[in-house]
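Q: here you go, sequence then predicted model.
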Amino acid sequence: MAGVLGLPEGSGGVLTSGGSAGNLTALLAARQAKAGFDAWNGGPTAGPPLTVLVPESTHYCIARSVRMMGWGSEGVTPVPVDARYRLRPEALEEALAAAKRAGRRPIAVVASAGSTATGAFDALDAVADFCAKHDLWFHVDGAHGASAALSPRYRHQVKGIERADSVVWDAHKLMMMPALITAVLFRESHRSFEAFAQEASYLFNGQDTRRWSDVALRTLECTKEMMALKLYTCLSTLGTKLFADSVTDTFDLSRRFAERLQSSGDFELAVSPDCNIVCFRHTPQGIPTSELDALQVRLRESLVTSGDFYLVQTTLGGRVWLRTTVINPLTTDEDLDALLNALRRAV
């Protein structure tokens, strides 16, 4: 997986149970590498308060992780996003300055490759440039979208991911594996031991003699199932083309769905999809704008209760949107047309 992303020789990682655990693991490694003090043994008060720069659209587990590490709410410094909910690279300098003015030591930037709400892909190369300039850890939350690297048609969306210090990639999303199988990948493989090490990197200068197979030294879990077996068996038996074709077909299908929403006349598209996450809302004639948010809530409840379709909802720009993740490889254009017709009947 590290090789597919373009990470260099010497990279490596570990499998863990879900994106939340994966992102926490990566941030713990970032803390050991960049804090400048031994927070593992001394705690968060052993040095200046830390923070990470994070796009406003990032998954909630990042804020949860920094709170678990004892950094408090200001452990996350938000970075504005643009109209497509992508991190604005030009806003990073001011976010960095704001964190320092607040008395915080920034140690990392988190970028998204397939954000949870809309599936947005941040400009990873630009973030990598910023991190290199300021000696910050560069982490990519690619839990959902890192699989784009498998697709020749959509690989460009993760350009720059090969420059990351750490990447989280969920195989149980676009690689069709059973949950949970999350890879936490590190540009320097020994960093995976540092996340839970008893000493910081500056104490042993990156020298590591521990075996890669000592998984309990590198993950939150002690006892866990052999999740690698499922992924390895599929890759060794089927190769990567099946998964590459699935990613490409799913992204294509989502784009066709977005085009039908735009041309429908009674649906509104939140943003053109970067991947397989599509946010939209039903806007039938005769419904006042002030009632559209409540309508989306009722529509979702109606469809989920009926059992025919499953939708979630999200809030973007202060408005409620329906959100679908086109991820089942058996989903067709006809299925998505049926979804729209079911929403029309449910009004």
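A: Happy to help now that I have it.

Q: going forward, measure contacts and count neighbours with C-alpha atoms only.
A: Fine.

Q: all strands of the stretch 51-200 of the chain, in order?
A: With DSSP state E, counting those that start in this stretch as the criterion, the stretch 51-200 of the chain has strands at 76-79, 105-112, 137-141, 166-170, 182-186.

Q: winner for burial among those strands?
A: A comparison of these by mean neighbour count, using mean count of other C-alpha atoms under 10 Å, puts strand 166-170 on top with a mean of 31.

Q: about what we covered before: could you dump the strands of the stretch 51-200 of the chain to JSON lines with distance to Ser151?
A: Formatted as JSON lines, the strands of the stretch 51-200 of the chain follow (distance: least, C-alpha to C-alpha, whole Å):
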{"stretch": "strand 76-79", "distance to Ser151": "29"}
{"stretch": "strand 105-112", "distance to Ser151": "18"}
{"stretch": "strand 137-141", "distance to Ser151": "18"}
{"stretch": "strand 166-170", "distance to Ser151": "15"}
{"stretch": "strand 182-186", "distance to Ser151": "18"}
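
Q: for Trp40, find the nearest of the ones you listed.
A: Trp40 lies closest, by C-alpha to C-alpha, to one member of the strands of the stretch 51-200 of the chain: strand 105-112, at 15.3 Å.

Q: return the distance of the closest one from the chain's centre.
A: Chain-centre distance of strand 105-112: 14 Å, with C-alpha atoms, centre = their mean, to the nearest Å.

Q: again, but for stretch 267-277
A: Worked out by C-alpha atoms, centre = their mean, stretch 267-277 lies 17 Å from the chain centre.

Q: and that stretch, how far apart are its ends?
A: One end of stretch 267-277 to the other measures 16 Å (C-alpha to C-alpha, to the nearest Å).

Q: give me the residues contacting it.
A: Residues external to stretch 267-277 that are found in contact with it (C-alpha atoms under 8 Å, 6 or more residues apart in numbering): 84, 114, 117-121, 145, 250-251, 253-255, 258, 261-262, 278-284, 316, 321, 323-327.

Q: try this one next to it:
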Amino acid sequence: SIPKAVALLGIGRSNLRLVAVDDQFRMRPDALQAAIAADRAAGRNPIAIVATVGTIVSGAIDPLPEIADVAGREDLWLHVDGAYGVLAALALPERLNSLALADSLSLDAHKWLYQPLDCGCLLHRHPDIARKTFSHSDDYVGLLSQDPTEGFAFFEESFELSRRFRALKLWLSLQYHGRRAFRDAIAEDLRHARLLAEAVEAHPELELLAPVALSAVCCRHRAKDNRAILRRVNARGRVYLSNATVRDQFALRACFVNHRTTDGNVLEIVSEVIAAAGEVND
């Protein structure tokens, strides 16, 4: 999504810098600082940092306080891509309170607020900058909002014009169930991920391939063809797994974002992987 956004903005993908990560797949602040320094030395002008809360593979969370320090020193915009993971802040507020340091934040309610596709959201802490950026003239600003304290209507300047009322389903869900129901459901998903990780570590034929930061679990069978195992697991139809590549190894990936998941469903993943491995040739 980040290279796509850079291309759509006209910045050019060649101007996107990928920053090295640590052994837990989190952005390294020292590598970030070095990349900024290298660009400045080459006469380039860094403009923004994109940190991630909940990477798509392992759910890793970048060290936001340290990254925010770099952004402050270098006078750079800090955007947090929280499409999947940022909603864990409902269940883990003490772990993600540094989200308040971001200038902007994106999230997808259809991922961890249990909404149907497609429902995304952008949170922006600088409405004055938004108006200046997206408005064509001072008169146009006045048309959008007579009161400068009011929010900015981003839908007037987005790539889409006609669209459905996506926010209605989320608003109704929050009004009907209340925030506590979502907080409790997310906490259960986090617990289910830890339960699966423990079950994997307890089984001699399986191994974890990445730390479990949120609700994604990446593992593999130590001896069998994991691609064949994945095909067989999904063909059996009892559980469904996706895949990922972790340190050049093919991983079986389970991600818990369903409020109906039970402990039995979680433990069945291990039994299904072992059963599928028994049906796969060495």
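A: Perfect, I can see it now. All figures in this text were calculated on a predicted structure; none of them were measured in a lab.

Q: measure Leu220 of the first structure to Ala39 of the first structure for me?
A: Separation of Leu220 of the first structure from Ala39 of the first structure (C-alpha to C-alpha) stands at 17 Å.

Q: what do you get for Lys133 of the first structure?
A: Counting by C-alpha to C-alpha - Lys133 of the first structure and Ala39 of the first structure are separated by 24 Å.

Q: more neighbours: which of these two?
A: Just comparing Lys133 of the first structure and Ala39: by other C-alpha atoms under 10 Å the higher neighbour count belongs to Ala39, 19 against 9.

Q: trace the more buried one over to the second structure, please.
A: For Ala39 of the first structure, the aligned position in the second structure is a gap, per TM-score structural alignment.

Q: how about the nearest residue to the counterpart of Arg67 of the first structure in the second structure, chain neighbours excluded?
A: Residue pairing (TM-score structural alignment): Arg67 of the first structure is matched to Ala7 of the second structure. Counting by C-alpha to C-alpha, 6 or more residues apart in numbering, the nearest residue to Ala7 of the second structure once its immediate chain neighbours are dropped is Arg13, at 5.7 Å.

Q: the one you found reaches Ala5, doesn't it?
A: No. The pair Arg13 of the second structure / Ala5 is not scored as a contact, 9.0 Å apart, by C-alpha atoms under 8 Å.

Q: corresponding residues in the second structure for the longest helix along the first structure?
A: Ranked by number of residues, the top helix in the first structure under DSSP state H is helix 241-264. Mapped onto the second structure using TM-score structural alignment, helix 241-264 of the first structure covers residues 180-203.

Q: cool, stretch 161-170 of the first structure as well?
A: With TM-score structural alignment applied, stretch 161-170 of the first structure matches the range 99-108 in the second structure.

Q: and the end-to-end length of stretch 115-133 of the second structure?
A: Start and end residues of stretch 115-133 of the second structure are separated by 31 Å (C-alpha to C-alpha).

Q: what are the contacting residues of it?
A: 83, 103-110, 141, 148, 151-152, 166-167, 169-170.

Q: from those residues, which would you call buried?
A: Neighbour-count burial (16 or more other C-alpha atoms under 10 Å) applied to the contacts of stretch 115-133 of the second structure gives 83, 103-110, 141, 152, 170.

Q: distance to Ile269 of the second structure added to those, as CSV?
A: Below are those laid out as CSV (distance: C-alpha to C-alpha, whole Å):
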residue, distance to Ile269 of the second structure
Ala83, 25
Asp103, 39
Ser104, 37
Leu105, 33
Ser106, 31
Leu107, 28
Asp108, 26
Ala109, 26
His110, 23
Val141, 54
Phe152, 46
Leu170, 30
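
Q: what kind of secondary structure is Val141 of the second structure in?
A: Three-state secondary structure (criterion: DSSP: H, G, I helix; E, B strand; the rest coil) places Val141 of the second structure in helix.

Q: show me what contacts it?
A: Here Val141 of the second structure is in contact with 131, 135 (criterion: C-alpha under 8 Å, 6+ apart).

Q: state the distance from it to Phe159 of the second structure.
A: Val141 of the second structure sits 19 Å away from Phe159 of the second structure, going by C-alpha to C-alpha.

Q: can you check Gln249 of the second structure too?
A: 37 Å.

Q: ditto for Ile269 of the second structure
A: 40 Å.

Q: which residues of the stretch 151-282 of the second structure fall in strands?
A: Taking DSSP E, counting those that start in this stretch as the criterion, the stretch 151-282 of the second structure carries its strands at 206-208, 216-221, 242-246, 249-255.

Q: what's the mean distance for stretch 241-248 of the first structure versus the second structure?
A: Taking mean C-alpha distance after the TM-score superposition for the first structure, the mean distance separating stretch 241-248 of the first structure from the aligned residues in the second structure is 0.6 Å.

Q: contacts for that stretch, please.
A: Outside stretch 241-248 of the first structure, the residues that touch it by C-alpha under 8 Å, 6+ apart are 147-148, 150-154, 174-176, 329.

Q: between the residues you listed, which has the most around it?
A: Ser147 (28 neighbours).

Q: all set, thanks.
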